[in-house]
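Q: Structure for the following, please:
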Amino acid sequence: MQISYVYILKCADDSYYTGVTSNLEQRMYQHDSAYFPDCYTAPRRPVELVFYAEFTNIGFAIDKEKQIKKWSRAKKEALVNGNYDELPNLAKKRFEK
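A: As a prediction, this is how the structure comes out:
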């Protein structure tokens, strides 16, 4: 059984990057070294790994990555900071009157 990882990086420009990989150590090296020069993180280095989660099903990991990528910055920060109780409230859309 291969472990997959969903991870969040905080970039030097204060943005977040969410990705999925089966080798987190290798992927971090690739981000740090700009191994893929056209990658989102290459011009935004240095990057810091601020969150990761392990999955035994790559399909589920990919689904979770796609879900997190759609989240607001506030919701991503709640996840990064371990404030899991805040996640449902941050998912609610705010309607202006």
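Q: switch to C-alpha atoms for all contacts and neighbour counts from now on
A: OK.
Q: SS state for residue 51?
A: Assigned by DSSP: H, G, I helix; E, B strand; the rest coil, the conformation of residue 51 is strand.
Q: From residue 20, how far out is it?
A: Using Cα to Cα, to the nearest Å, residue 51 is found at 12 Å from residue 20.
Q: To compare against the first, here's the next sequence to fold:
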Amino acid sequence: MELPYTVYILKCANGQYYTGYSKNLKNRLKNHANGKVRFTKDKLPFEVVHVSLFSNKQKAYDFERYLKSGSGIAFRNKRFI
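A: Sure thing, here's the model as predicted:
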């Protein structure tokens, strides 16, 4: 079974966290590292602290949105970092 959709959490150099969604994680991380993502370009370097894989695009998107909510941030802090 292929799991092409990814939700990921990055810890930036300044201690902030970035939560994102991608179908191609390798390219997305390359864009972050090359300063092509507005939020992280001035917070380099970063480290990947969590990756979740999904087979369903909508479920991945919904999980990303949840992790950006208040209760999702609390969940992230307790379970993933």
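Q: ok, which stretches of structure 2 are helices?
A: Using DSSP state H, the helices of structure 2 run over 25-33, 57-67, 70-79.
Q: Adding mean neighbour count and distance to residue 46 of structure 2 as columns, could you present those in CSV?
A: Formatted as CSV, these follow (neighbours: other Cα atoms under 10 Å; distance: least, Cα to Cα, whole Å):
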stretch, mean neighbour count, distance to residue 46 of structure 2
helix 25-33, 15, 8
helix 57-67, 17, 18
helix 70-79, 13, 17
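Q: can I get these in JSON lines with distance to residue 3 of structure 2?
A: Shown next, in JSON lines, are these (distance: least, Cα to Cα, whole Å):
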{"stretch": "helix 25-33", "distance to residue 3 of structure 2": "12"}
{"stretch": "helix 57-67", "distance to residue 3 of structure 2": "10"}
{"stretch": "helix 70-79", "distance to residue 3 of structure 2": "21"}
